[in-house]
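Novice: what follows is a protein structure lacking sequence information:
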C-alpha cells in the first residue's frame, strides 16, 4: 500500500524549489553555449527548438485576426564536456575561431533528443521512473513562478510558460526519503540484484594519450558513467570523470591534446595542475605550433570568448595563475564542482544497494566503481542500473 502511494506521487512534489530552466536556442552557436555555461551554476544548459507560425482565427461578427503560435520543445542539453570534446577535435584545433561559430547543434549527439522528455507536473513518480528506465536523463516539467522573476532565458511559448527539469539524482534523493518502503531489497548486496554493469565499462591505461578518451567521454555522458584508468593488470588507478571536466573550462583543451590520460587526471585535480605538468603542456603546445602552424588556441576576440592563441599560450603563461592554473570560473577556486579531489568512488560486490546509492548521492555522481579487494576493476553501478530495481519493486507492489 505504501509503495502504491509513493508511486502515485506527482512530479510537482519533486519540483518544489527547483529553479527555472536556463535555455538556448538551436540557432545559437558554440560560443553562445560556452558563455551561457560560464554564467550559470548548473552543469547543463538546455537547447530548444521553437517553431513559430501564424494562424487565422475567425470569430463571429469580428474581423478575422492573425495570432502567433509558438511551439517550443527541448531537444537536448549541452555541458562543458561537450564543448571540450568538440574543441579537441583535430579540425577544430586547427581552426578554433570557426569552431566557436558553429551551430550549437554540433554539440548535440545523435540521440540527444531521447535524453530529455517533456512530462506534465501531474505525471506520477512511476511514470517518471518508467521513462528514465528507457534512458531519459532529464525530465522537462512546466512550473509556476512569479511573472516578475521571469526573463528571456527562462520563458518559452507566448503564454510565458517556464520549466524546470528533474534528473535521475532528484528521483533517487526522493526515493531515499522513503527507502523503508522497499525493505529488505535496499539492504541486499549489489551482486545479487543484477546492477553491476560489466559491458559498458570504459577504461584506458595511464600512458594512453588523453586525446584518445574523447569518444569514451561522449559515451560516458550517454551512460552517465566515467572513464577508468587501469594498469596492465586491470588494477583500478583512478578516473577521468565528466564531473571533474565539467568544472574546468576550455583552457583544458591544450592539456588533452598533449598529455597522457594519467597526467590529465593530475592536471584537472581540484588542487590545480602541478608546475611540471604546466611546463610540459607549454612545451608541447609550442612544438605543435611549430610543427602544425597552429596559430590559434581556442578562438579570438570575434568569438566573444576572449581566448589567446596556441602560440601565445606557450609564451605568455609565465604567471600560471589564470590561463594555465586550471582555476574554476564557477567556484572561484580550482576545478572540482563539488570540491572533491579526483579520487574515484568505489564499492565492492558485497556492498549493499542503499550504501552504494548513498555514496553516489553524497558525492554528486551518478555511478560508483566496483572493485575487488586487490583493486582489480570488475564493473560499475550507475543510477540507470539501480533505477530498475526500484522500478520493479514499485510495479510488483502496485
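Specialist: Right, received. Where do you want to start? Note that the coordinates shown come from a computational prediction; the quantities given were computed from them, not determined experimentally.
Novice: okay, CA-based contacts and neighbour counts for the rest of this
Specialist: Will do.
Novice: mind listing the strands for the stretch 251-398 of the chain?
Specialist: For the stretch 251-398 of the chain, the strands defined by DSSP state E, counting those that start in this stretch occupy 327-328, 333-334, 346-347, 367-371, 377-382.
Novice: rebuild these as CSV, extending it with mean neighbour count and distance to residue 202.
Specialist: Below are the strands of the stretch 251-398 of the chain laid out as CSV (neighbours: other CA atoms under 10 Å; distance: least, CA to CA, whole Å):
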stretch, mean neighbour count, distance to residue 202
strand 327-328, 22, 26
strand 333-334, 18, 26
strand 346-347, 20, 15
strand 367-371, 24, 11
strand 377-382, 23, 10
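Novice: those strands: which one's closest to residue 6?
Specialist: Proximity to residue 6, assessed across the strands of the stretch 251-398 of the chain by CA to CA, is greatest for strand 377-382 (22.5 Å).
Novice: now the strands of the stretch 251-398 of the chain in TSV, with distance to residue 237?
Specialist: TSV is the format used below for the strands of the stretch 251-398 of the chain (distance: least, CA to CA, whole Å):
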stretch	distance to residue 237
strand 327-328	24
strand 333-334	22
strand 346-347	11
strand 367-371	11
strand 377-382	9
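Novice: dropping in the other structure now:
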C-alpha cells in the first residue's frame, strides 16, 4: 500500500541523475558567471571543502566526505539580480569580483544533505520543513575511469573550475519534481485522493507575487529572488481587472545571460517579457535599453556586459543595415534554451494554468509536463485566483498517509 511505498529509499529516485557540478565557496561571482555560461547548467552547487585547501597545499586530496558540505546553489538569476542592485549598477566589474557567498540566500536549510538510505517519507518531511534541494551521494563508488578523472580535477581545484567529486564521491540533486514524478508513477495507491479537485483539497494558495504589466521590471527584483527560492514565479497581471497576462519566471531568466540585467534596470515588466521571449530581444527594445542606460549614466554597466557578450551597442548601431540586408541578428547567451518555454508562457491560451475544479492528478501532470513546480489557478475569465505548488501537493500526500495510520 501507500505506506510501504514511502519507506522506499531515495537512492531509487536518484538512478541515472547526473553528478552535480560544483564551485568552492571561495570562488568569485565572475567565476560562477563563467561556469554557468560555459557548462550549460542552470544551477551550480556551492561547497565548503577542507580537502580543497589540502590539495592546494600539496597534501592528499582524498579527504573524508564529511569534510565537504554543500552550502547552497547559484544560478544565472542570482547573478542577474545581484548586478541589478543599486550599489552594483555603477560599477559591475567591481561587483563581479565579490566572493560567491554574496549570491547565497541568508535562509538556512534551503539545501540539505540526505543519505541514499533515507526513506522517501523522510525526504518529504525535509522538504516540508523548508529544504528546496536535497543533496544525495550517488551510491556507486568511483570506478577506475572516474578515479582518473578525479585525479585530473585535483589541479582544477586551484582555479575554481567546476568539479563533480567531493571526498571521493559524486552527488546529485533530489528535488520536489523528482518526488512528485515518483508519486505520480504510483498514483493509484492513493485513490481517491488524485481525483479530488484542488479546491476541495484546499491547496490553492493566495500567497503569491503579482505585478502590473506596466510597472518597472526593477520593482519585481525582490519578488523574483523570492520566487527563485520558492520555485515559483511572479505573475504579471492587468492591474485593474487582475487578468493573468504572463509571468516573470526565474526558470526563463536562468536560461538567459547577464545582459538581461540591463533590460530589468530600464524596461517595464511587459517589455521585459518581450525582451526575453522568442530567442532574443527585439531591436527596438535594444535601442530603448541603450538609450535609458546612457540617460542614467550607466555606461560602465553597458560596457561591462558588451565586453563579455555580443555588444548591444554593435547590435543597435548595425540594426538598420541588418534590416536592409535581411541578415538576422545573432544573440548571445542561452536564449535558445528558453525559447519554447517563454513563448508558451506569453500566450494566454497555452499558459501553465488550471482551474479550481481541476483534479490533483491533472495539475500534477500539467506541471511536470512543463517542467515547473506550480500552476496558476484562474477563473474562466482568466482572472488570477492563486497558485498550486508541488509543496502544497506533498502536504496533501503526507496528510493522507497520517490519516491512514
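Specialist: Noted; the coordinates are in hand. All figures in this text were calculated on a predicted structure; none of them were measured in a lab.
Novice: to residue 42 of structure 1, which of the strands of the stretch 251-398 of structure 1 lies closest?
Specialist: Across these, closest to residue 42 of structure 1 is strand 327-328 (CA to CA), at 13.7 Å.
Novice: how much does that closest one stray from structure 2?
Specialist: Superposed on structure 2, strand 327-328 of structure 1 shows a mean distance of 5.2 Å to its aligned residues (mean CA distance after the TM-score superposition for structure 1).
Novice: check which helices and strands that strand sits against.
Specialist: Strand 327-328 of structure 1 sits against strand 333-334, with contacts defined as 3 or more CA pairs under 8 Å, 6 or more residues apart in numbering; DSSP states H and E.
Novice: just say helix, strand or coil for the residue lying farthest from the centre of structure 2.
Specialist: Seen from the C-alpha centroid of structure 2, the residue lying at the greatest distance (CA atoms, centre = their mean) is residue 324, 38.7 Å away. Put simply, residue 324 of structure 2 is helix when judged by DSSP: H, G, I helix; E, B strand; the rest coil.
Novice: now residue 237 of structure 1
Specialist: Residue 237 of structure 1 - assigned by three-state DSSP - is strand.
Novice: how close does the counterpart of residue 130 of structure 2 in structure 1 sit to residue 338 of structure 1?
Specialist: By TM-score structural alignment, residue 130 of structure 2 lines up with residue 135 in structure 1. Remark: distance between residue 135 of structure 1 and residue 338 of structure 1 (CA to CA, to the nearest Å) = 25 Å.
Novice: what do you get for residue 194 of structure 1?
Specialist: Relative to residue 338 of structure 1, and taking CA to CA, residue 194 of structure 1 is found at 29 Å.
Novice: that older thread, next, the contact list for the match of residue 130 of structure 2, please.
Specialist: 114, 115, 384 (CA atoms under 8 Å, 6 or more residues apart in numbering).
Novice: so of the residues you listed, which ones are in helices?
Specialist: Among these, the members found in helices (DSSP state H) are 114, 115, 384.
Novice: what's near enough to touch the second one?
Specialist: Think residue 115 of structure 1. 76, 135, 136, 137, 138.
Novice: what's the answer for the first one, then?
Specialist: By CA under 8 Å, 6+ apart, residue 114 of structure 1 lies in contact with 76, 135, 136.
Novice: which of the residues you listed are also in contact in structure 2?
Specialist: On the basis of both residues aligned by TM-score structural alignment, their matches' CA atoms under 8 Å, what survives of these in structure 2 is 135, 136.
Novice: secondary structure and distance to residue 17 of structure 1 added to the contacts of residue 114 of structure 1, as TSV?
Specialist: Putting the contacts of residue 114 of structure 1 into TSV (DSSP: H, G, I helix; E, B strand; the rest coil; distance: CA to CA, whole Å) gives the following:
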residue	secondary structure	distance to residue 17 of structure 1
76	strand	23
135	coil	25
136	coil	22
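Novice: closest to residue 147 of structure 1 out of the contacts of residue 114 of structure 1?
Specialist: residue 76 (25.6 Å).
Novice: which residue in structure 2 aligns with that closest one?
Specialist: Under the alignment (TM-score structural alignment), residue 76 of structure 1 pairs with residue 72 of structure 2.
Novice: find me the equivalent region of whatever helix or strand residue 229 of structure 1 lives in in structure 2.
Specialist: Taking DSSP states H and E as the criterion, residue 229 of structure 1 maps to strand 227-230. Counting by TM-score structural alignment, strand 227-230 of structure 1 falls onto residues 234-237 of structure 2.
Novice: tell me where the stretch 251-398 of structure 1 has helices.
Specialist: Assigned by DSSP state H, counting those that start in this stretch, the stretch 251-398 of structure 1 shows helices spanning 253-258, 261-267, 275-292, 310-316, 353-362, 383-397.
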